[in-house]
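A.B. asks: Okay, sequence plus prediction incoming.
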Amino acid sequence: MPTVGLLYPGHSAEDDFPALEERICGAVRLPVVITSVGEDAHRVDALLDIGSDARLADGASQLSGAQPDAVMWACTSGSFVFGPQGARAQAAAVADAAGVPASSTSIAFVDALRHLGIRRVAVAASYPDDVAQHFVGFLTDGGAEVVSMGSHGIYTAAEVGTLEPSRVVDMVTAADHPDAEAVLVPDTAMHTLAIIDQLEAAVGKPVLTANQVTVWKGLELLGPVPDLPGLGALFRGRR
């Protein structure tokens, strides 16, 4: 079975991935290595440190025992703050360290939108506004048009990890816009993998979440992505 190794910063929603593995009866292995974090803060300088090559290379070394076929840097803010070129360089450094194809959550969002043929999006961000604007810029550089954006000013990943499903649904519905073809939820610290169908039902359109696109991109690095239940439009192919 395919094995997508995940480099995940700190502790917040890392349990989303083994729970998914269990629900899909081992159709994919998702071993997680927790990478080091200097400061748990949705602040640009802290995020640049979280996504540093040294921290990710150390994580890739720890992941080697799981023999991953591909590796994902499972952190949106710790990739988009580097900008498109920086994020690609970051992913290339992880690939070099791991010896297998690699990418990141931010790149996964852009690639997932292209896969679905979606351009106009709404963003439901947990981050403070200044950090969320970096994500908007990353999407814009990738060819998307952000028609609305809601930011919620949550300063730490640890707090995001405690959000109840009902709060996540509320954030997604509040961010939605009639012109948006999809709603994006850009934080791997948020538990979302068990509620994708619920989120899509709430807005009547595709919802792309950080943990969902991370798994998708990891599989996409290896070839055709299998249809997986409960993971929304992205895992059902083009609309």
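C.D. replies: Received it, and whenever you're ready, just let me know what you need.
A.B. asks: Going by C-alpha atoms from here, please, whenever you check contacts or count neighbours.
C.D. replies: OK.
A.B. asks: in the helix of greatest length in the chain, what counts as buried?
C.D. replies: For the chain, the longest helix by residue count, based on DSSP state H, is helix 83-98. Judged by neighbour count using 16 or more other CA atoms under 10 Å, the buried positions of helix 83-98 are 83-84, 87-88, 90-95, 97-98.
A.B. asks: And for stretch 17-31?
C.D. replies: In stretch 17-31, counting by 16+ other CA under 10 Å, buried: 17, 20, 28-31.
A.B. asks: Mind putting these into CSV with distance to Thr3 and secondary structure?
C.D. replies: Formatted as CSV, those follow (distance: CA to CA, whole Å; DSSP: H, G, I helix; E, B strand; the rest coil):
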residue, distance to Thr3, secondary structure
Phe17, 12, helix
Leu20, 13, helix
Val28, 6, coil
Arg29, 5, strand
Leu30, 6, coil
Pro31, 8, coil
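A.B. asks: next, the one to line up against it:
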Amino acid sequence: MHRDRPTIGIVYPDHAAEDDYPFAAELLGVNLPVAHIYGTDLHAVPELLDLGSPAKLAGGAAQFADEPLDALVWACTSGSFVYGPEGARTQVEQLSRDAGGVPTTSTSIAFVAALRALGVGRVAVSASYPRDVAELFVAFLADADVEVVSLADAGIDTAAEVGTLTDEAVLEFVRTNDHPDAQAVLVPDTAMHTLRIMRELGKETGKPVLTANQVTVWHGLELAGYTVECPELGSLFEEDTDHGAR
């Protein structure tokens, strides 16, 4: 049985948009402590493989050694999907062992869980990454039978640069890269500030918008057995969402 305020540990790479998490924690009345791990913040495959390596993630888990957790999330989309579906599952299994067996997920896995909870099978992807990295996310989704009807990439090389994007820049990027056949728009980078503009993103598109920091928080709470209605954080946190789907 979880405590009144569940604690979801967030293992976060470097520094970019981690202030999204205390914002969500205050809105939801939960604890979302952040542990940072470090590496180059390049959106490039070799660097991402290093960032999500077992040794790096073990260092993140170790920072929560004295903090009882209800769940743990590797809060990095590219640093999880770059390993492929099987590798991403292995990644979180190892991280769970490092954290003493608490339920564990990653942002990439959280995207798939969120799509299933919403019953969504066709999406548009608005990715900040260079094209080759963005295409790996498309492949990750395809393995879960999610059809990407359009892919836009901003070609931004570093997470730090993504973290400086203004709210209007994010809104414009998502607005212009929606697709009429998509049931939802996915925005897969935890370096991008999105949680303060989830309502605006939904209004711009007229459909669910799933962002990396949003699904990270949602799936961590779901694994902890905790659900809360908070429409300010988008469709995933609305009352009629089927939180029990996986």
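C.D. replies: Nice, thanks for sending it over. Computed from a predicted model, the values in this text were never measured in an experiment.
A.B. asks: now for the longest helix of the first structure, which elements pack on it?
C.D. replies: helix 53-63, strand 70-73, helix 77-80, strand 102-104, helix 105-116, helix 129-141 (3 or more CA pairs under 8 Å, 6 or more residues apart in numbering; DSSP states H and E).
A.B. asks: Stretch 130-138 of the first structure maps to which residues in the second structure?
C.D. replies: Mapped onto the second structure using TM-score structural alignment, stretch 130-138 of the first structure covers residues 132-140.
A.B. asks: and that stretch, how far from the first structure on average?
C.D. replies: Superposed on the first structure, stretch 132-140 of the second structure shows a mean distance to its aligned partners of 0.3 Å (mean CA distance after the TM-score superposition for the first structure).
A.B. asks: Just give me how far that stretch sits from the chain centre.
C.D. replies: The gap between where stretch 132-140 of the second structure is centred and where its chain is centred comes out at 15 Å by CA atoms, centre = their mean, to the nearest Å.
A.B. asks: And for that stretch, what's in contact with it?
C.D. replies: Residues outside stretch 132-140 of the second structure that contact it (CA atoms under 8 Å, 6 or more residues apart in numbering) are 43-45, 78, 81-82, 84-85, 127-128, 148, 151, 153.
A.B. asks: buried set for it?
C.D. replies: In stretch 132-140 of the second structure, counting by 16+ other CA under 10 Å, buried: 133-140.
A.B. asks: quick one: Ala65 of the second structure and Ser53 of the second structure, what's the gap?
C.D. replies: 19 Å (CA to CA, to the nearest Å).
A.B. asks: quick one: which of those two has more around it?
C.D. replies: Using other CA atoms under 10 Å as the criterion, Ala65 of the second structure and Ser53 rank with Ser53 on top: 15 against 12.
A.B. asks: what's around Leu113 of the first structure, how many residues?
C.D. replies: 24.
A.B. asks: Tell me which residues touch the corresponding residue of the second structure for it, please.
C.D. replies: Aligned by TM-score structural alignment, Leu113 of the first structure pairs with Leu115 of the second structure. Each residue near Leu115 of the second structure by CA under 8 Å, 6+ apart is listed here: Gly121.
A.B. asks: For the closest residue to Pro206 of the first structure other than its chain neighbours, grab the count of nearby residues.
C.D. replies: Closest residue to Pro206 of the first structure apart from its sequence neighbours, by CA to CA, 6 or more residues apart in numbering: Ala182 at 4.9 Å. Close neighbours of Ala182 of the first structure, defined as other CA under 10 Å, add up to 24.
A.B. asks: Please pull up the equivalent of Ala182 of the first structure in the second structure.
C.D. replies: In the second structure, the residue equivalent to Ala182 of the first structure is Ala184, according to TM-score structural alignment.
A.B. asks: now Thr35 of the first structure
C.D. replies: Thr35 of the first structure maps onto Ile37 in the second structure, with residues paired by TM-score structural alignment.
A.B. asks: How about Thr192 of the first structure?
C.D. replies: So, by TM-score structural alignment, Thr192 of the first structure is matched to Thr194.
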